[in-house]
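Enquirer: predicted model and sequence follow; I will ask about them next.
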Amino acid sequence: MGVLDGRTAVVTGGGRGIGRAVSERLARDGALVAVHYARQEDAAQETVAAIGAAGGRAFAVRADFAAPGGAAALWAAYDAHPLATEGVDILVNNAGAATFAGLADTDEETFDRALAVNAKAPFFVTQLALPRLRDGGRIVNITGTPDIALPAILATIMAKGAVNALTVSLAAELAPRGITVNSVGPGITETELNAAWLADPAARAHAASRSVFGRIGTAEEVADVAAFLASPDSRWVTGQHLDATGGLQLSLL
């Protein structure tokens, strides 16, 4: 019996990278998982198929968070799916978009897109989830690690920092319902997003050196942290940010 048997989870950006690893882990723990995607339907359906092949249950839903009304579109797609349950137990706000631009190169359109996907979407996805979220539920925000300078993705890291702030305030607001709200900050992780960069041996060696373990993290390792926060074992943990960087900040001391 899985620790999440009988529960339903929604994972935004759940078809690739860390989101796929989270979707697969929650399904393995027994949850029915709604795998959200924006554009890459094939990847989402592959994730759903992999979950089914492993004995789990999942279905895909589409919504574009860069477009107005993206959060409402997510829940409309969820409600329309025949496998959807009336209530939701776990919401993982994982969808994000890295905008590679510093201060001088960030125009208003770039800034607005970074905030729409990385900050606005988690806010309104969560807002619209609350009538569906059962008491005792879990909200897990995949964000970024505070106190690390990343000028190359300035608007993105600013937006993710906003979700860290949201996590703390929302945890206090939802505590009377027994709902926990926490965030996870991945470090340098082996995903499709980083594949081209990490294909360079020098870049890979540098990235590995940033962790005190001397290697690059995996999406599954981040997913394990998210799975803990989604489980009954995390009932006494809320308003917290869990560093899942492999000790990146320690290596900078």
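Expert: Alright, I've got the coordinates. Numbers count the residues shown, from 1 in each chain.

Enquirer: contacts and neighbour counts: CA atoms only from here.
Expert: Fine.

Enquirer: all helices for the chain, in order.
Expert: For the chain, helices defined by DSSP state H occupy the ranges 17-28, 41-53, 70-80, 108-115, 121-129, 154-174, 195-198, 201-209, 219-230, 248-251.

Enquirer: so which of those gets nearest V88?
Expert: Among these, helix 121-129 comes nearest to V88, with 7.9 Å by C-alpha to C-alpha.

Enquirer: pick the most buried one from the helices of the chain.
Expert: Of all the helices of the chain, helix 17-28 has the most neighbours on average by mean count of other C-alpha atoms under 10 Å, namely a mean of 26.

Enquirer: one step back: quick one: closest of the helices of the chain to V181.
Expert: Of those, nearest to V181 by C-alpha to C-alpha is helix 154-174, at 4.9 Å.

Enquirer: between that closest one and helix 108-115, how many degrees?
Expert: Put simply, helix 154-174 runs at 40 degrees to helix 108-115, going by axes from the mean of the first three to the mean of the last three C-alpha atoms, to 10 degrees.

Enquirer: alright, now check it against this:
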Amino acid sequence: MNPESAPSVLSASELARFRLAPNPGPMSLDGTNSYLLGGPGAGSTVVVDPGPLDEQHLRELAAAGTVELILITHCHADHTAAAARFHELTGAPVRAADARHCHGGTPLTDGETILAAGVELRVLATPGHTSDSLCFHLPGDGRHGSVLTGDTILGRGTTVLDYPDGKLGDYLATLDRLEVLGPATVLPGHGAVLPALDTVVRAYRDHRYERLAQIRAAMAALGPDAGVDDITDAVYTDIDPAVRPAARNSVAAQLDFLRG
């Protein structure tokens, strides 16, 4: 298909569509997935993570249906930079965990249930990637429901902990909380839609514990004076230099967890 004729808004699940923002990169993968949620015949949409400040992207989102509400999964600019402008374009309130990213709306609270655009959403506090990270559970989206995971679970690769704001202990508790949602469809902030959230969570947890074991081994080999950079070099031996700062952050988060 000619890219110019490709649809800009694609189906992700029974109740969710998405548009890929034009911000690919080492950390954002193919770009930010901006989701549009709506039940059959609702006549309006809920937009999750309007993404970077790109006027064409925002106008395409606005053209996909009357926007009733805008939700934010977490504070990072690739999810929030367009929020104020999208509020101006649509008049819809923006709600996030952090009041600084709310525009015309109130902060979201853990356990809150939202009914909008013919969809039921349940707000879950899921810190770890950042302290303000949220996931949105749609229990009525298909046989097993779906979960919009922001950067807490990605469509490929693994999640970076934005230490010191993001903490490994919080993240492990978040994985436990998500696992009990069972085989829900994963609607990630970056990358492809995935089946079976509980299976993905178990793989993520295994990966975290494997990394912790590697860091323990590096600490034992390098001695008590080894710093974060020494351990990063020992554990991450073959990574793209562009993502080394993220790897270093993850090592710092894991050292904090082990020493704390």
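Expert: That came through, no problem. Because the structure is a prediction, the values reported are computed rather than measured.

Enquirer: where does the TM-score land?
Expert: TM-score for the superposed chains, counting by TM-score structural alignment, normalised by the length of the first structure: 0.38, backed by 159 aligned residues with a C-alpha RMSD of 5.8 Å.

Enquirer: dump the helices of the first structure to a markdown table, plus distance to V61 of the first structure.
Expert: Output for the helices of the first structure, formatted as a markdown table (distance: least, C-alpha to C-alpha, whole Å):
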| stretch | distance to V61 of the first structure |
| --- | --- |
| helix 17-28 | 13 |
| helix 41-53 | 8 |
| helix 70-80 | 6 |
| helix 108-115 | 21 |
| helix 121-129 | 13 |
| helix 154-174 | 23 |
| helix 195-198 | 26 |
| helix 201-209 | 34 |
| helix 219-230 | 20 |
| helix 248-251 | 34 |
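
Enquirer: so which of those helices gets nearest R138 of the first structure?
Expert: With C-alpha to C-alpha as the criterion, R138 of the first structure lies closest to helix 219-230 of these, at 5.5 Å.

Enquirer: who does the closest one touch, helix- and strand-wise?
Expert: helix 17-28, strand 133-142, strand 180-186, strand 241-244 (3 or more C-alpha pairs under 8 Å, 6 or more residues apart in numbering; DSSP states H and E).

Enquirer: which residues are in contact with that helix?
Expert: Outside helix 219-230 of the first structure, the residues that touch it by C-alpha atoms under 8 Å, 6 or more residues apart in numbering are 17-19, 21-22, 25-26, 90, 138-140, 182, 184, 186, 189-191, 234, 237, 242, 244.

Enquirer: any idea of the angle it forms with strand 180-186?
Expert: Using the same axes, to 10 degrees: helix 219-230 of the first structure against strand 180-186 is 170 degrees.

Enquirer: what's the angle between helix 219-230 of the first structure and helix 17-28?
Expert: Per the same axes, to 10 degrees, the angle that helix 219-230 of the first structure makes with helix 17-28 is 50 degrees.

Enquirer: helix 219-230 of the first structure to strand 133-142, inter-axis angle?
Expert: Using the same axes, to 10 degrees: helix 219-230 of the first structure against strand 133-142 is 150 degrees.

Enquirer: once you drop chain neighbours, what's closest to A114 of the first structure?
Expert: T156 (5.4 Å; C-alpha to C-alpha, 6 or more residues apart in numbering).

Enquirer: could you measure from the one you found over to R113 of the first structure?
Expert: Between T156 of the first structure and R113 of the first structure the computed distance is 9 Å (C-alpha to C-alpha, to the nearest Å).

Enquirer: again, but for P186 of the first structure
Expert: P186 of the first structure is 21 Å from R113 of the first structure, by C-alpha to C-alpha.

Enquirer: same question, A72 of the first structure
Expert: Using C-alpha to C-alpha, we find A72 of the first structure at a distance of 17 Å from R113 of the first structure.

Enquirer: ditto for T180 of the first structure
Expert: Distance from T180 of the first structure to R113 of the first structure, by C-alpha to C-alpha: 28 Å.

Enquirer: try Q127 of the first structure
Expert: Distance of Q127 of the first structure to R113 of the first structure, given as C-alpha to C-alpha: 20 Å.

Enquirer: so what secondary structure elements neighbour the lengthiest helix in the second structure?
Expert: When the second structure is parsed with DSSP H, its longest helix is helix 197-222. When contacts are defined as 3+ C-alpha pairs under 8 Å, 6+ apart, helix 197-222 of the second structure packs onto helix 168-179, helix 228-235, helix 244-259.

Enquirer: can you put these in a markdown table and add mean neighbour count?
Expert: Formatted as a markdown table, those follow (neighbours: other C-alpha atoms under 10 Å):
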| stretch | mean neighbour count |
| --- | --- |
| helix 168-179 | 19 |
| helix 228-235 | 17 |
| helix 244-259 | 18 |
